[in-house]
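Trainee: model the structure of this input:
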Amino acid sequence: MSENLSIAFIGLGVMGGPMAGHLARAGYSVTAYNRSAARAAKWREVWAAERLKVGFGATPAQAAQGADIVFTCVGNDDDVRQIVFGADGVLGAMAEGSLLVDHTTTSADLARELDGACAAKGIGFVDAPVSGGEAGAVNGKLAIMCGGSADDLARAEPVMDAYAKAIVHVGPAGAGQTAKMANQMCIAGVLAGLSEAVRLAEAAGLDLDKTYEAISGGAAQSWQMDNRWATMTRNEFDFGFAIDWMRKDLGYALAEARRLGLAAPVTALVDQFYADVQAAGGGRKDTSALVTRLPRRISEEG
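Mentor: Below you'll find the model as predicted:
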């Protein structure tokens, strides 16, 4: 089936570049597009070194021409609107019966807007934000939360398997984005607690490796603890998921909570903590850099 499907992949960033590569390795005919010519050139070199056959379009529309499925993975709502609805957007080039899958983390409102616009042209749509970070994209182990019809997901799922660890159909259009909001709210809360725990252990003069060993085997264990405790204690943050992007995602989550008449005080508080780190110049650091907002106290006993 991979030999018969034509795929367009729009957006070759930290996540999209590896994902497009997995599709090419799986045998799909892939045509890519990226706004930054320098980044596109980087991926040309990477894929050429692997002898992967990936074509490139000069515009999103050119990349999408004749594609059975178009994947998008860009920055935010405005970026998606430009890529989809712009003068050289993919929607104008897509044929009736094709499928648009958006991996960007966006607002649920945009997902529903895209679903309506696609339906009007006889095009399927799935909102499919991902979780797992750069490592998940590189290793093909992403968790994908999907909104849309069961029929549209059934068409997309075998293709997304090329870079997925888990694919879950959450509900209708917008449900995937709302699930991703819940995901980001959980991460933000966990990192806030983890930051305070690291500083407590430091101030008490505990052996930080032993402390991790002691608490990670119990109810406090989490992906963030397993993957970020050590780097947080070493003050290493030049990797991973940027705080700028987390604040964008938390903004969507807080807006959706307001729309639903809900309070989200913990998320709102951690969002402001992240704003403090941004103001101190940490916007491009990994989300675990939240710990830098808390002053380090070294125990005199330690």
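Trainee: can we go C-alpha only for contacts and neighbour counts from here?
Mentor: OK.
Trainee: find the nearest non-adjacent residue to the residue nearest the centre of the chain, please.
Mentor: In the chain, the residue lying closest to the centroid (Cα atoms, centre = their mean) is Val130, at 4.7 Å. Sequence neighbours aside, Ile144 is the residue nearest to Val130 in space, at 4.5 Å (criterion: Cα to Cα, 6 or more residues apart in numbering).
Trainee: ditto for Ser222
Mentor: Beyond its immediate neighbours in the sequence, the residue positioned closest to Ser222 (Cα to Cα, 6+ apart) is Ser216, lying 7.5 Å away.
Trainee: please tell me I have it right and the one you found contacts Asn227.
Mentor: No: under the criterion of Cα atoms under 8 Å, Ser216 lies out of contact with Asn227, with a separation of 10.9 Å.
Trainee: start to end distance for stretch 31-44?
Mentor: Separation of the first and last residues of stretch 31-44 by Cα to Cα, to the nearest Å is 11 Å.
Trainee: want to put them side by side, so please do this one too:
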Amino acid sequence: MAKLAFLGLGVMGAPMAGHLKTAGHAVTVFNRTRAKAEAWAARHGGALADTPREAAADADLVMACVGNDDDLRSVCLGPDGAFAGMKPGAVFVDHTTVSAAVTRELAQAARAAGLGYVDAPVSGGQAGAENGQLSVMCGGAQEDFDRAAPVIDAYARICRRMGDVGAGQITKMCNQIAIAGLVQALSESLAFAKKSGLEVGQVVEVISQGAAGSWQMVNRHKTMDEGRFDHGFAVDWMRKDLAICLAAADDVGASLPVTALVDQFYKDVQRMGGGRWDTSSLIARLG
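Mentor: Below is the predicted model:
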């Protein structure tokens, strides 16, 4: 069992940290809003700290799941950041979806401080975090991954090293690109079925058994048909992720025309007041 720190106790981080504690690890948590850390500690019996540096002190691994590039920098760097408190040889594991650029920047800072670094964004949403069934895509040195993977297994359905630092984030971008186009196509299919007078559930029962079937179709068609969009991963966060994808595509000369279009459709959803709706809400703009 390892001595761990977990930074960020949102809808993903809180259950992930809980799985680590249940697995028998010693876990100290930090959250910018202290009340969330207090509630987590009361529920799980772990310790809490006032700063990332205090949480990271003497930890074997420090895990983070925060909001964006700037949030990640704030918990890593500076006199109260995790890097300042981590012991030499400890490994920082970042579960946040951020740019590959900030990942490489922070990995370089970690190496300069004698620390390991693994970028390990996750897919599976709030339900995946709560059920310990996340897909974890990692980038980093093999030896750092080998130390982190047995700990990550507490909340992972699959955990794979995709390459050097940054490869995990690039893989997560592939995930978000695929989801964006798929959810738009599913939205159009369901909206077309409904306006044509068909019963959506019956349509899905048939077409989900063929080449059109997908996880999104099976798990989201009913709530999409009912206009319920409360499954956790918000449109605001999806637009953040798609902006990262589009910027990275420019860097490597890749063309993402469907992704760029769907990003604008999510912008329409934001204008409808749906910034906190989940990503299946694309159907709402189709009327």
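Trainee: tell me how the two chains score on TM-score.
Mentor: Scored against TM-score structural alignment, normalised by the length of the second structure, the superposed chains reach a TM-score of 0.98; 287 aligned residues with a Cα RMSD of 0.9 Å.
Trainee: before we move on, back to that, what do we get in the second structure for the residue nearest to the centre of the first structure?
Mentor: For Val130 of the first structure, the equivalent position in the second structure is taken to be Val122, counting by TM-score structural alignment.
Trainee: where along the stretch 51-200 of the first structure do the strands fall?
Mentor: Along the stretch 51-200 of the first structure, counting by DSSP state E, counting those that start in this stretch, strands occupy 54-56, 69-72, 99-102, 124-127, 130-131, 142-148, 164-171.
Trainee: I'd like those strands laid out as TSV, including distance to Ala24 of the first structure.
Mentor: As requested, the strands of the stretch 51-200 of the first structure are exported to TSV (distance: least, Cα to Cα, whole Å):
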stretch	distance to Ala24 of the first structure
strand 54-56	7
strand 69-72	13
strand 99-102	17
strand 124-127	21
strand 130-131	19
strand 142-148	17
strand 164-171	14
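Trainee: so for Leu200 of the first structure, which of those strands sits nearest?
Mentor: Nearest to Leu200 of the first structure among these is strand 130-131 (29.1 Å), distances taken as Cα to Cα.
Trainee: on that earlier part again, pretty sure the residue nearest to Val130 of the first structure is touching Val168, no?
Mentor: Yes: at 6.4 Å, Ile144 of the first structure counts as touching Val168 under the criterion of Cα under 8 Å.
Trainee: more neighbours: these two, which one.
Mentor: The residue with more neighbours, out of Ile144 of the first structure and Val168 and counting by other Cα atoms under 10 Å, is Ile144; that gives 27 against 14.
Trainee: aligned partner of that one in the second structure?
Mentor: For Ile144 of the first structure, the aligned residue in the second structure is Val136 (criterion: TM-score structural alignment).
Trainee: give the burial count for Asp78 of the first structure, as a bare number.
Mentor: 12.
Trainee: quick one, what contacts it?
Mentor: Contact analysis of Asp78 of the first structure by Cα atoms under 8 Å, 6 or more residues apart in numbering lists nothing.
Trainee: could you check how far it is from Gly86 of the first structure?
Mentor: Summarising the geometry, the distance separating Asp78 of the first structure from Gly86 of the first structure, computed by Cα to Cα, is 10 Å.
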